[in-house]
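Dropping a prediction and its sequence here:
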Amino acid sequence: MTVLPTALDTASADYTANRDAMLAKLDELEGEHAKALAGGGEKYVARHRKRGKLLARERIELLLDPDTPFLELSPLAAWGSEYPVGASMVTGIGTVEGVECLITANDPTVRGGASNPWTLKKAFRAHEIGYANRLPSIHLVESGGADLPSQKEIFIPGGALFKHLTQSSAAGIPNLAVVFGNSTAGGAYVPGMCDHVIMVKERAKVFLGGPPLVKMATGEESDDESLGGAEMHARTSGLADYFAVDEEDAIRRARLVVKRLNWRKAYPDPGPAEPPKYDEEELLGIVSGDLKVPFDPREVIARLVDGSDFDEFKPLYGTSLVTGWAALHGYPVGILANAQGVLFSAESQKAAQFIQLANQRDIPLLFLHNTTGYMVGKEYEQGGIIKHGAQMINAVSNSRVPHLSVLMGASYGAGHYGMCGRAYDPRFLFAWPSAKSAVMGPQQLAGVLSIVARASALAKGQPYDDEGDAALRAMVEQQIESESLPVFLSGRLYDDGVIDPRDTRTVLGLCLSAVHNAPFEGVRDGYGIFRM
């Protein structure tokens, strides 16, 4: 039998403490998400509504098929920056007329939907996901263009947005723009480069230069409607394919366009799947608030995979990394999950072999992170930890099956790379509120700096300031701790969102469904040299 047993004691003091710590983190996370949901604040939301307009998320809700989920991406973008949380844009994946689509929506309550540097990064990440997974894209447009005070950070990289649209079209991935308001200057190229364009009567304004700029550039007197109104573009310029009488009509027409795409997924949906044997609610109490306390990742796997059925690979070898085969919402997956944190030579070689097997079988990989990195020390260096870790990273780097990553606990150092961190292009990467990620743990990093500074003083024959050293260590620990937190990392788009552990199975199911829109084939003979 390959159904996982459980040893989780939900009545224990440790479980209760872990659960309480996770719930406290989730409460904090809810407060940060609320900032994104608030948009530009009550004043600007009220002004937007007074104009008879729907909010960005209301537009998305009307667009989606009834009672279907929306997987929002990067909701905390720009957290900790000078710009509002959410980066004045909503992005995500949802189902429209039975078709999984990438959806982006400007939030016009935040500085008129103007794009700041984080808006660009968020849009680029959304396009990356859409392109990799061959998802038709729908862009709900209402933006004043670039946030001009930050133009130096927007203008040069911003042009890639139009490149992404045209490359998607060239690859046969449909894209659709629904223009609800302003789409001016460079933003006019969004509808200009989409396959299908819908504009709302007396609302949409699409022009390269508005009346003031035209007056300054040419001396010509003009007005919004004759220069870039929806009716003009529908009757005269031909930029608008459909002329909508209001926002609801525009959304209805967008759904019709998607219905007529004749779009097919590369792989059929697998149908209903058996749920796990254990309650997803119990995921709240598995990871300790202190990441130095280990946990068995099988307890997590047992609450994620279909029927809690997990066929473990090499269970007696390299035991601090759990590997094995399972199904998740009917989709086959290979799972790599850190058990005791540290990756040794055996774990690295085991991972490399397992990744190669998944590629031979065309099976997507799921990485569940809780690692402090590869083991250090004379014994391990002499035993070849560098070349063995390199084998694992080589395998991850060159693997061609889709990768999904979830940061449950620690994800430090090169272990983050070997477990398919952001730099290794996982199709999706999410974090739990308990996760932390950095070059190393705060205490270790501060200690390394202290040792180096002490050695430097000794080499120069200078006395060492122990009091100053203690202050430096405390400052560095605090800095690294704050920079390791998931909201900090999510704000910089180093993940696709911080999720409630109880939602993990659903989120991964949505991701697996998305990746099966595009055909994929594992690598057979394209790996680099494995140092033996």
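On my side now, so go ahead.

only C-alpha atoms for contact and neighbour calcs from this point on.
Will do.

Could you say which helix or strand holds G389?
Per DSSP states H and E: G389 is located in helix 385-398.

next one: A126
Going by DSSP H and E, A126 is part of helix 117-132.

Go ahead and measure how far that helix is from the middle of the chain.
Taking CA atoms, centre = their mean, to the nearest Å, one finds the center of helix 117-132 at 10 Å from the center of the full chain.

here comes the other one, which I'd like you to weigh against the first:
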Amino acid sequence: MSLNFESSFNPQGAQALQRREAMLARIAQLRALEERAATASAKSKPVFEKRGQLLPRERVALLLDPGAPYVPLCSLAGFLQDTKDPEKSVPGGGMLAGMGFIGGVRCMVVASDSGIDAGAIQARGLEKILRVQEIALENRLPFVHLVESAGANLTKYKVEGFVLGGSLFRNLARLSAAGLPVITVQHGSGTAGGAYMPGLSDIVVMVRGRSRAFLAGPPLLLAATGEVATEEELGGAEMHTGVSGLGEYLAEDDRQALGLARELLQRTGWQPSTASRATVSEPVFARDELLALMPAHHREPVDMREVMARIVDGSELLEFKPLYGAATLCVQARIGGHAVGLISNNGPIDVAGANKATHFIQWMCQLGHPIVYLQNTTGYMVGKDSEQGGMIKHGSKMIQAVTNATVPQITIQCGASFGAGNYGMCGRGYAPRFLFSWPQAKTAVMGGEQAARTMQIVAEAGMARKGITPDPAQMQAQFDQIVNVFESQADAFHTSGLVLDDGVIDPRDTRAVLAFCLDTCAEAAAREPRRMQFGVARM
């Protein structure tokens, strides 16, 4: 059997060109939103320069190995959460986060975006840092934290944020106990709960004249006890590195502090093996064609083999049970040299497709191959024949397999992700190692028009029982309102703002992102950290 995929896609066709323009427009919107956060932060540059400091993005750039891969995470966190005006909402959650290399060591990097509201954690910022801590723990990544934060925004105080915020510090303790280095560079203030960020780190680097860490700052101290003390006396860098012992290293400025952090990572000995991997074949088809494959509306069909052929090594696909449950695609391939199983959808998941996917997931677990889900599903098949055929029980078997799979699972939401199809295709609720969205992806319990029509039918039936004649104009207005509610919440930028994915990516970057994530999973599997009963206690 030939593994070479024969494409029938015409990238120069009228439909393809239309889809390409629509996708490019969405990518432009994505980049504009990311740039909005960077621009908002950069407005503080004169203040930072006056204090002899680097901006947050400058710190991250200086910390990371030049030219090495870097995958930003949750860059749209908080979008449309601080305001419902898409023209004014600043995404990011008040912090930067991503996976990259420091001194050759693959790490999780988090930095307070202190150019915006002094680094106060913004809407969804807590969910963002908890998510990246989870990624670090599951993938055995050292955790590097660049701290300069006003902490919680008291003008938007919510008790649940305070209570659940304790998980942030719990996770730092868990990372350390798991044998994963936790290194903090304290660039500026860390007050109250924020003081536990360095307190729960294995190693802390402080900056003379800038670092501050105290449970109560001068104003709170005066209000609570009447005691008068300066910031330096309470929590300055020299005091903590020379008196309290909270800090291990005292740097003269941001640059030296980041240089120390790089040196510390280089000395962990965590660099991956330099053993060369077999030569990796690039896809036969151009990655640029991924822009033109996905429609703006989920009702237009797509052969997801075309997507697979543009992200896997050599465009070689070995399809599993191709004649059985044909709308559900199960394919063996390689990405970046890693053997993987890919599961996708060319239509609703029917009984045969669910059984096929269950079989395939178990087969991949037996082989030890990670599974990549390319979501494009309107859900499980409905109807009399489907129900009588046992759709519920067969779909449940697929969900059982996804839930209990013993290999890393990575999800890319390419198109529609509707109903229980989101679950069966390893949506966020099923804890994939990584989950990214394409800009035109849609996530919802069902399509907006389908939801509106369902509710319209129910409403009209209720009116008929009461002898009421529906007002067509009123019914249409309600229909349009429901469609708008569903469509706005289904949008990838909205769901990413809620931290329901790990970021929205350009489809052309899919292969590179998957290869990075698969490398990360493989490196985690090969590493055995020195676990301890407790994290490293500060002395």
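Nice, I can see it. The structure presented is a predicted model; accordingly, all values stated were derived computationally and were not measured.

Quick check: what element follows the helix holding A126 of the first structure along the chain?
Following helix 117-132 of the first structure in sequence, per DSSP H and E, is strand 137-143.

orientation of that next one relative to helix 117-132 in degrees?
Angle of strand 137-143 of the first structure versus helix 117-132, following axes from the mean of the first three to the mean of the last three CA atoms, to 10 degrees, is 160 degrees.

so strand 137-143 of the first structure aligns onto which residues of the second structure?
Mapped onto the second structure using TM-score structural alignment, strand 137-143 of the first structure spans residues 143-149.

what residues does that stretch touch?
107-114, 118-121, 133, 136, 175, 180-191, 194, 197 (CA atoms under 8 Å, 6 or more residues apart in numbering).

cool, stretch 49-60 of the second structure as well?
So stretch 49-60 of the second structure is contacted by 38, 41-42, 44-45, 48, 96, 109, 111-115, 253-255, 258 (CA under 8 Å, 6+ apart).

if we can go back for a sec, list the helices and strands the helix holding A126 of the first structure packs on?
strand 89-96, strand 99-106, helix 151-158, helix 160-170 (3 or more CA pairs under 8 Å, 6 or more residues apart in numbering; DSSP states H and E).

Following superposition onto the second structure, what is the mean distance for it?
Superposed on the second structure, helix 117-132 of the first structure shows a mean distance to its aligned partners of 1.0 Å (mean CA distance after the TM-score superposition for the first structure).

so which strand or helix has V206 of the first structure?
Here V206 of the first structure is assigned to strand 205-207, by DSSP H and E.

I meant to write W325 of the first structure there.
Per DSSP H and E: strand 321-328 holds W325 of the first structure.

In the second structure, which residues correspond to that strand?
Using TM-score structural alignment, strand 321-328 of the first structure pairs with 328-335 in the second structure.

try stretch 58-75 of the first structure
Under the criterion TM-score structural alignment, stretch 58-75 of the first structure matches residues 58-75.

any chance of the helices and strands packed on helix 117-132 of the first structure in JSON lines, plus mean neighbour count and distance to N517 of the first structure?
Putting those into JSON lines (neighbours: other CA atoms under 10 Å; distance: least, CA to CA, whole Å) gives the following:
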{"stretch": "strand 89-96", "mean neighbour count": "24", "distance to N517 of the first structure": "12"}
{"stretch": "strand 99-106", "mean neighbour count": "26", "distance to N517 of the first structure": "8"}
{"stretch": "helix 151-158", "mean neighbour count": "15", "distance to N517 of the first structure": "28"}
{"stretch": "helix 160-170", "mean neighbour count": "17", "distance to N517 of the first structure": "14"}
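
Would you reformat those as a markdown table and include distance to A302 of the first structure?
Formatted as a markdown table, those follow (distance: least, CA to CA, whole Å):
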| stretch | distance to A302 of the first structure |
| --- | --- |
| strand 89-96 | 27 |
| strand 99-106 | 28 |
| helix 151-158 | 44 |
| helix 160-170 | 38 |
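
what's the closest of the ones you listed to L26 of the first structure?
strand 89-96 (20.9 Å; CA to CA).

what packs against that closest one?
helix 56-63, strand 70-73, strand 99-106, helix 117-132, helix 247-259.

average gap between it and the second structure?
Mean deviation for strand 89-96 of the first structure: 0.5 Å (mean CA distance after the TM-score superposition for the first structure).

which parts of the match of stretch 58-75 of the first structure are buried?
The neighbour-count check on stretch 58-75 of the second structure (16 or more other CA atoms under 10 Å) flags 59-60, 62-65, 70, 72-75 as buried.

Next: stretch 469-476 of the first structure.
Buried, per 16+ other CA under 10 Å, within stretch 469-476 of the first structure: 469, 472-473, 476.

In the second structure, point out the residues matching stretch 283-298 of the first structure.
So stretch 283-298 of the first structure sits over residues 290-305 in the second structure, by TM-score structural alignment.
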